[in-house]
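Undergrad: Here's my sequence, what's the structure:
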Amino acid sequence: MITELLQLYERIQRVINTDEPFARRRIHWAIDLDKHGEVISVSPTISRNTDGKGKTKEVLGKEYRCPAAFFLKLRNTNVVAAAGGGNIPPELMSGKPLQIFGEEPVVKKDRQGNVLEKKVKKAETGTPKSNHQAFLDLHDRFLASLPPEQTQEAEWTALRMFFEKRKGIPFNAFSDQNLAQLTKDQRFSFRINGRLLLQHPQATGWWRDEIKKQRESVRQCLPQGRDPFDPATDDSVLSVRFPHIQGVPNGGGYCPIASFDKAPMQSFGLGEITMPLGLETAEKVSAALNWLLSDETSYKRMGDAVVVFWAVDKSAANSPPQALNFGDLLSEADPLQVREFLNNAWGGYAQFPETSKFHAAVLSSPQSRITIRSWHTETLPQAVAHFRKWLGLTSLLNQWGDEMPIAIGQLAACTVQKGKNSKPLPRTYTELFEAALFGRPLPSRLFSAALQRQGLELVKGCDKKTRKEFEERLRARTALIKLHFELNNRGGGITMENHTSQKDSAYMCGRLLALLDKIHVEAHKGSGGTNSSPANRSYAAASTTPALIFPQLCKLARYHLNKVGGGWANCLEHGYEAETGEQVEGLKQVVVRLQDAAGGTFPRTLSLEQQGRFAIGFYYERCRNWPHAKKKNIVTSDEKHN
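TA: Okay, here's the model as predicted:
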């Protein structure tokens, strides 16, 4: 992975340069100052983002090229990380409220978002106070470095007077609407006469020289050694810390991809010098990874994990990586996007030769350290082929007859209890991602979890308010169960088109339960419906011990058919010929098919694999279309069902 990231850096070094101490930062607020350093207003910066469906929305915060701190610093004669442990390295002309004002905002709101109370938490002692003082000291050094003829310029006079006043967070400079959006982790910058000071040439030039001096002083104290990723150099300056990687969920203020000072990296009495990585190598790797995490076409967050991916043409060493839309299709694709991708096997990837490489990694951040949960590389055509198969398998009909794609987030969520405090494990996203783009078999634990949730959630049922979510979770579990059979080569190929021709006994049991459930619903439709049906009461028993429960359910079906009455009851029981000439199976035909498949009786027990086939048969039967019957089948208008 390190090698591939170094190669990526070589392709994008025109965009990013590790020698340039600047980075893209999201600035949320601009502090407008008058010539006396008084705050005129605090204005939000707004950017426009486009989601996977092409919709544009405004969000608070806009990215600017900002001065960025060097990731190492000297403490006495030791080289340590500049950030971490609550320390926030100061950066010129931008910072968080704690750094600039010496206090953090605490804004309480009601459910409608109206501000109820505003107060501050002051940085009086310890690390918070040190962060504020470090920010002031940095700007004092900058202002003191200005030539005499520039010290009286309006920008720097106003900035100096602002810091001298130390008035705290100017709540009165916010509008009520803006104040409701204020948090302690947002970044501020200064604006005078309509110009952001972080873009002032005097500020950027001074910062470039300042970081150059700091970096050189740190280099003098770093150990010498051999960098395995730079074989041309026998004696490299080795880094004892790794740069911060931003954009990983729960990453914190300092989140390295490798920890040199932790137990797994320390051995043989060498202390922290056990992972020889050159300073320049570490900077290039982190720069490439941060670039991926800032490009919306190269990453996608999934729960507490984030996926980065890119494709390169190996035959063109200097070509930049190609933008991919895998992220949107995995997480929030709409049916039109999926259909377009499936109908056009290559789409925007057609210009790549078959040797083009596709790389992907899944990252998470437990305890402020990045964990590489998965790393894969293969040719782009292979990845596209796997992905097309995945999208085809996860696009299922819903209860209303619409074929909709199912996002990885939905597949992960359906394996755990729904609720704010119940989240899928990061490895669940990893396993699903590996299956989607690399064709990896799904682990059996996801299959078992889907079956377990199936029984529990069907027992609970749903009301009108929660029906849509109930149906979506049922659809996601069915897709996950289908993926188990397809990707693990356990006999798949089941679709709505061949649904009625399946002969597996467990599958037929699932069909039968869904049909009995439909008959029950039809019988109670005139009385306003019921929350208790065969699927609610008996799914767990029917999917594990069919012989114990189905005889009772079939007896109840006779009562329900009599209650339905008329030609529609006859159609439900005996089937009918549709207007298109299709023979629509009813209860009688399904029971006969089941008897033929099971040897004349209901199966006594079903294994886990059989329970999975039961679940697929149950879902497809629930979604089966009941077309209009031919006129010879006398069915009233109220009895026609789709």
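Undergrad: contacts, neighbours, all on C-alpha from now
TA: OK.
Undergrad: I100 - how many residues pack around it?
TA: Taking other CA atoms under 10 Å as the criterion, the count of residues near I100 is 25.
Undergrad: Contacts only, for it.
TA: 132, 135-136 (CA atoms under 8 Å, 6 or more residues apart in numbering).
Undergrad: From A311, how far out is it?
TA: With distances defined as CA to CA, to the nearest Å, the gap from I100 to A311 amounts to 41 Å.
Undergrad: Could you check the helix or strand containing N562 and say which residues are buried?
TA: Assigned by DSSP states H and E, N562 belongs to helix 546-564. Across helix 546-564, burial judged by 16 or more other CA atoms under 10 Å covers 546, 549-550, 553-554, 557, 560-561, 563-564.
Undergrad: tell me which element L342 falls in.
TA: Under the assignment given by DSSP H and E, the secondary-structure element containing L342 is helix 335-343.
Undergrad: That helix - contacts with which helices or strands?
TA: Contact analysis of helix 335-343 by 3 or more CA pairs under 8 Å, 6 or more residues apart in numbering; DSSP states H and E lists helix 380-394 as its packing neighbours.
Undergrad: another one to check against the first:
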Amino acid sequence: MDHFRTVSDTSVVCWAAKNHPLETLLPFIFSDSPRDDPDRNVRAVTTLYASLHNGTYQGAGATERFYLLGLSPNAARVAIRFWLVGTVADFAQRLWQWLDDIELVGARDLPGRPALKTLLRSTALLGKEENLPPHWVGEVVRAILSGSPLPTALLTGVLNRIKAESGAVNDYRAALIKAWLNRHFRQQKLKGVTVSLNLEEDRIGYLLGRLFAALEKLQTDANPGLNATIRDRYYSSASCTPKAVFGTLMRLHTHHLKKLDRPEYRIAAQNRIQEIVAAITDFPAHLDLAQQGLFAIGYYHQRQDFFTKKTSTQGEAA
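TA: Here you go, the predicted model:
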């Protein structure tokens, strides 16, 4: 059934008062592509995104009524998780906002907007859908479809999974964090998070994440073939209680600088780190949840920037 999709324990059914393409396009935002046509969802997302202009649906049937029903099991019964009513234009705009919120440099699924199932599995133990906490999956779906802030439990879950895996901030987890932060900041009328590295971003969590990535790169440049980096040992504490660990990390960085075998590499690495440190007035004792999210995004953005540099020599971004 093209109008029906299941995410964890939540089943979503949608329909329009009159037949409309959004009835079949919307479910692809949430589900995996079929194995016999792995690009099907990408095409559907591209079609939907192309039908919107600055977040506004201007196609035929924009004022038609559109309905969304969320169902989940409850003992021997089926419970209504949510019931949303609006126009085609309303829901198209909310989907555009979601796709815009999760867009991120380096995302592996073209056009950079993975399906919700793929994103959520990245937060689960062993990457298995059955290990997702059912109580917040439904809330995530409802938030997307209603245009509301995402539940705090989602950000907590993503950050906990990253810490449990020694700072593994992959594309999918970073996209979820970016979406959570943007919706949180939008509600507070604060500036959002950019798609790629933002050199003008001055929030402390983001700066510390960038600094951590720069220190890690220095360590790996100074020790080629290193099996474990500062990320494996220090990511969790650096992202939660920076004051307790950044003193140690900054002392380590002077040792790593000395191991670089060419002066120009040493100067480039030092300048890169000092540029970030210059914007940091103090290392806080504790970062709140939103700042921990910014730490993850700063770390991710800075690493992606290193990876996309064309220079591949030691001491320069590979």
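Undergrad: Going by contacts, tell me the helices and strands next to the next helix or strand after the helix holding L342 of structure 1.
TA: Remark: after helix 335-343 of structure 1, the chain's next helix or strand is strand 357-364, criterion DSSP H and E. If you count contacts as 3+ CA pairs under 8 Å, 6+ apart, strand 357-364 of structure 1 packs onto strand 305-312, strand 371-379, helix 380-394.
Undergrad: how does it look with 10 Å?
TA: Helices and strands touching strand 357-364 of structure 1, as assessed by 3 or more CA pairs under 10 Å, 6 or more residues apart in numbering; DSSP states H and E, comprise strand 299-302, strand 305-312, strand 371-379, helix 380-394, helix 426-438.
Undergrad: Present these as a markdown table; the columns should include mean neighbour count.
TA: A markdown table is the format used below for those (neighbours: other CA atoms under 10 Å):
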| stretch | mean neighbour count |
| --- | --- |
| strand 299-302 | 22 |
| strand 305-312 | 23 |
| strand 371-379 | 16 |
| helix 380-394 | 19 |
| helix 426-438 | 22 |
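Undergrad: Need the ones you listed in JSON lines (columns: distance to T601 of structure 1).
TA: What follows is these, written out as JSON lines (distance: least, CA to CA, whole Å):
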{"stretch": "strand 299-302", "distance to T601 of structure 1": "46"}
{"stretch": "strand 305-312", "distance to T601 of structure 1": "48"}
{"stretch": "strand 371-379", "distance to T601 of structure 1": "47"}
{"stretch": "helix 380-394", "distance to T601 of structure 1": "32"}
{"stretch": "helix 426-438", "distance to T601 of structure 1": "38"}
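Undergrad: closest one to G401 of structure 1 among these?
TA: When those are compared for distance to G401 of structure 1 using CA to CA, the nearest one is helix 380-394, at 15.1 Å.
Undergrad: residues in structure 2 aligned with the closest one?
TA: Taken onto structure 2 by TM-score structural alignment, helix 380-394 of structure 1 occupies residues 88-102 there.
Undergrad: Quick one: average offset of the matching stretch versus structure 1, please.
TA: With the two structures superposed, stretch 88-102 of structure 2 lies on average 0.8 Å from its match in structure 1, counting by mean CA distance after the TM-score superposition for structure 1.
Undergrad: ok so, going back, ok, and what's touching the helix holding N562 of structure 1?
TA: Contacts of helix 546-564 of structure 1 with the rest of the structure, by CA atoms under 10 Å, 6 or more residues apart in numbering, involve 506, 509-510, 512-513, 515-526, 534, 538-543, 568-570, 572-573, 587, 591, 601-606, 639.
Undergrad: Now list the buried members of the residues you listed.
TA: Using 16+ other CA under 10 Å as the threshold, 506, 509-510, 512-513, 515-523, 534, 538-543, 568-570, 572-573, 587, 591, 602-603, 605-606, 639 are the buried ones among the contacts of helix 546-564 of structure 1.
Undergrad: Take these and keep only those in helices.
TA: Restricting these to those inside helices, with DSSP state H as the criterion, leaves 506, 509-510, 512-513, 515-523, 534, 538-542, 568-570, 572-573, 587, 591.
Undergrad: just to revisit the earlier point, looking at the helices and strands packed on strand 357-364 of structure 1, which is closest to Q595 of structure 1?
TA: Where these are weighed against each other on CA to CA, the nearest is helix 380-394, at 29.5 Å.
Undergrad: tell me what that closest one is packed against?
TA: The helices and strands touching helix 380-394 of structure 1, judged by 3+ CA pairs under 10 Å, 6+ apart, are strand 305-312, helix 326-331, helix 335-343, strand 357-364, helix 426-438, helix 467-487.
Undergrad: Make a markdown table from those and add distance to L179 of structure 1 to it.
TA: Putting these into a markdown table (distance: least, CA to CA, whole Å) gives the following:
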| stretch | distance to L179 of structure 1 |
| --- | --- |
| strand 305-312 | 31 |
| helix 326-331 | 32 |
| helix 335-343 | 38 |
| strand 357-364 | 32 |
| helix 426-438 | 35 |
| helix 467-487 | 34 |
